[in-house]
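In: sequence first, predicted model second:
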Amino acid sequence: MIISPPLLPTVGAATTPDPLMDAVDAFALKHGIYPVAFDRRWHCGQHLDSGDQHSTVHAIADGEVVAYRVCQSAVSDGTGQSNSNAGFVLLKHSTETGENRSLTYYSLYMHLLDIDGMNALGIHPPAENSDHRKPYDLASWLLHDTGGAVSGGNKHVHRKDAIGYVGKCHGVQQLHFEIFMTQPDFEAYFKQTQLGRTNVTTPAGTDYWGHSYYVIPAGRTFLSMPPGTGADQKLHGIKFAPGQGGRNALTLHVEVHFHRGDKYTNVWSVAADGSRTLLTSQSDREINYEYDLYKRASSLYPSCPSDGYELLRFGRILSANPTLASTAQSGVNPRATWLLVTFAAGQKGYIDVSNEAVQKLSDADFPFFTGWQKVSDANTPFDSDGLCDVSKLRELIQSAKATETPAEKQTPDVDIYRENEELSRYVNDPSNQGISAKVLALT
């Protein structure tokens, strides 16, 4: 399933890997962020505003309309002024991420502009029977006051369909947007992953996407070259860069990904207390590795290049009926997959990652060492008053450094605004943008 942002800005020539999302990131408002709002309360979504009074809100993916509300006019926030919009749309999305891996989630769009507000801004959607509708025009069911929240009634939308315009809350223009799952849907999907497990194992399933990860136990042997490599540094016609022999004193976490045909490898050593040290100051890069995968697979695994391709790409065979034998024959492992890995500072050598002792995962498994974790009652950063404790949040996301500014350190703890201001600054700090990725769910 392809997902788009709820606001679709116009972007020029690409200057970054994802210019659209970079533009949408700039729409984020500091007073409503995930997972904690500026006042230290739990906040399930994100407040967005493009600054354009005619900003259209779009469905992020194909989905079923669960409920919605269209208002004729704005409502009061209790101050006597009609300065808030109560319109919303709630969508349900279903997709699959792999074999027998169904994923159901919801998207919510709140503070959608009322009909009077649209008219005041000169936004005049065409009549529902018009033959001149544009792709981003509102559907007919969004053109009439519903008098309150109503059921979706089997209505469906497509990705990028217009479902309203950005309205206001407390007089501030904003869209409250969030994505969430129900508890049963969450458990049904994530129980098949490694989420929350510190003792990770190679999954039995075939769901595999994103970056690849290898967990190499301590005390493994690394070779300077794969066995059978000739004096020309080639094995079956494939050249291997020379490495160094040795053993790893600590467990290693290895990350492998591909970008524009090149292969990039990062390695961390893991101390007894779980702390990680990056051994690769710059990613080890193998140029054109991905482009040459078929050639490498055909040469190194001539009896079944397709199995070999998966070994080179994933470290294991995902196909249901592999051809390559899983046990050594005549002292040779037909599935040997030699990966060049930095095993100590300034030292790297080859190890066979197809070995069962090496655990093989991907982003589909949500491994803990990439930052994913489930936030529940046992480890929530919220106190009995429902307010977030900044120090607990830092501990939760394993912040690498204390981020209090000198002024914050000098401010007395009794200052009622101190933690609010500190939290807003901390969560909005670009260096801490892993917060959303690391706090997966509060249940």
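Out: Perfect, I can see it now.

In: could you use CA atoms for every contact and neighbour count after this?
Out: OK.

In: residue boundaries of the helices in the chain?
Out: 19-25, 115-120, 183-190, 293-300, 305-314, 390-396, 406-410, 418-428, 435-438 (DSSP state H).

In: would you mark the buried spots in the longest one?
Out: Buried residues in helix 418-428, counted by 16 or more other C-alpha atoms under 10 Å: 419-420, 422-428.

In: measure the closest residue to Lys348 other than its chain neighbours to Ser107 for me?
Out: Nearest residue to Lys348, sequence neighbours excluded (C-alpha to C-alpha, 6 or more residues apart in numbering): Thr342, at 3.8 Å. From Thr342 across to Ser107, the span is 42 Å (C-alpha to C-alpha, to the nearest Å).

In: structure B:
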Amino acid sequence: MNKGLIVRMRYERGQCQLTTYFLGGELIGTQQEETDFEYNLYTTATRRYPGCPSAGYELLRFGRVLGPDALQPANAAHWRKISLPPRTEAGETERNAWFNLNAPGVTRFSDADFPHWMGWRLINDDTNEDSHCQSDYIRSLLEPPSYLSDPPPRQPDAATIATSAEYDSMYEGDRRRLSEQYMDERKLNTTRLEDAENQSKLKRLICKFPTEWAKNDFEVRYKWLKRVADHGPMSEDDFLKLEKHHQALAFWEEAGLG
């Protein structure tokens, strides 16, 4: 059972919309303020919060006070009309009520917090360090669903095979064919990423991924190129040239960003 609600406050072209969701992100309903509410915000703040209209303006606009001016009184209410879940047992199809969005226990977020009810999701199920996406979640979004109710484990791609212990026992011909497999896989993945439906699935994913701007782990992230690459493994000379180019651009350690 949901024990709370989410209210999204959005301003656009003079209007303010307040949309209510269940905690799981399911839509309940939307309420709109009067016409030109956004354009009249300071006038409204002056009327509702005469002790400090600037803080009142921020409360109305952002749902919280961001600047140095203090709200007067500090616990001033922020009343808004919001949609509530209808009581089906009472035969309701919709319901709304006035609610204090500045009440104790109300937590405020901004879009910068990447709220889950807007579709944002943290992806951190890829544990390797070779700069290839091995996330089961992302691959399940991009790859067509199997007709099997219990599909077999996903087959490793060429780069994964090239960095595994299996590579050492492979015949030379099978090793050469890995580069062909790599190019086919890249072409297929590119096609999938260009698909509008797949782009929509991926647009709000936050992916944990090794930075490409670090110097110290270049060998770890790209050594597979010596075994599988376009038209065959990369030569040692070409790999060293690539590493030198990368070292000239990398800055992560110097930046000290963690």
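Out: Received it, and whenever you're ready, just let me know what you need. Keep in mind that this is a model prediction, so the values were computed, not measured.

In: circling back: deepest of the helices of the first structure, which one?
Out: helix 305-314 (a mean of 22; mean count of other C-alpha atoms under 10 Å).

In: who are the packing partners of it?
Out: Secondary-structure packing of helix 305-314 of the first structure (3 or more C-alpha pairs under 8 Å, 6 or more residues apart in numbering; DSSP states H and E): helix 293-300.

In: what is the helix it packs on packed up against?
Out: Counting contacts by 3+ C-alpha pairs under 8 Å, 6+ apart, helix 293-300 of the first structure packs against strand 238-239, helix 305-314.

In: out of these, which comes closest to Ala364 of the first structure?
Out: Judged by C-alpha to C-alpha, the one of these that comes nearest to Ala364 of the first structure is helix 305-314, at 12.1 Å.

In: residue range for that closest one in the second structure?
Out: Aligned using TM-score structural alignment, helix 305-314 of the first structure spans residues 53-62 in the second structure.

In: next: stretch 67-86 of the first structure.
Out: With TM-score structural alignment applied, stretch 67-86 of the first structure matches no range in the second structure.

In: picking that back up, Throw the helices of the first structure into a markdown table and include distance to Val89 of the first structure, thanks.
Out: Output for these, formatted as a markdown table (distance: least, C-alpha to C-alpha, whole Å):
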| stretch | distance to Val89 of the first structure |
| --- | --- |
| helix 19-25 | 20 |
| helix 115-120 | 15 |
| helix 183-190 | 20 |
| helix 293-300 | 46 |
| helix 305-314 | 40 |
| helix 390-396 | 31 |
| helix 406-410 | 40 |
| helix 418-428 | 27 |
| helix 435-438 | 23 |
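
In: among the ones you listed, which is nearest Gln347 of the first structure?
Out: Short answer: helix 305-314, nearest of the helices of the first structure by C-alpha to C-alpha, at 22.1 Å.

In: give me the contacts around stretch 306-315 of the first structure.
Out: Stretch 306-315 of the first structure is contacted from outside by 208, 212, 293-294, 296-298, 300-301, 316-319, 322-324, 335, 337, 353-354, 360, using C-alpha atoms under 8 Å, 6 or more residues apart in numbering.

In: format the helices and strands packed on helix 293-300 of the first structure as JSON lines; extra columns: distance to Leu90 of the first structure.
Out: Below are these laid out as JSON lines (distance: least, C-alpha to C-alpha, whole Å):
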{"stretch": "strand 238-239", "distance to Leu90 of the first structure": "54"}
{"stretch": "helix 305-314", "distance to Leu90 of the first structure": "38"}
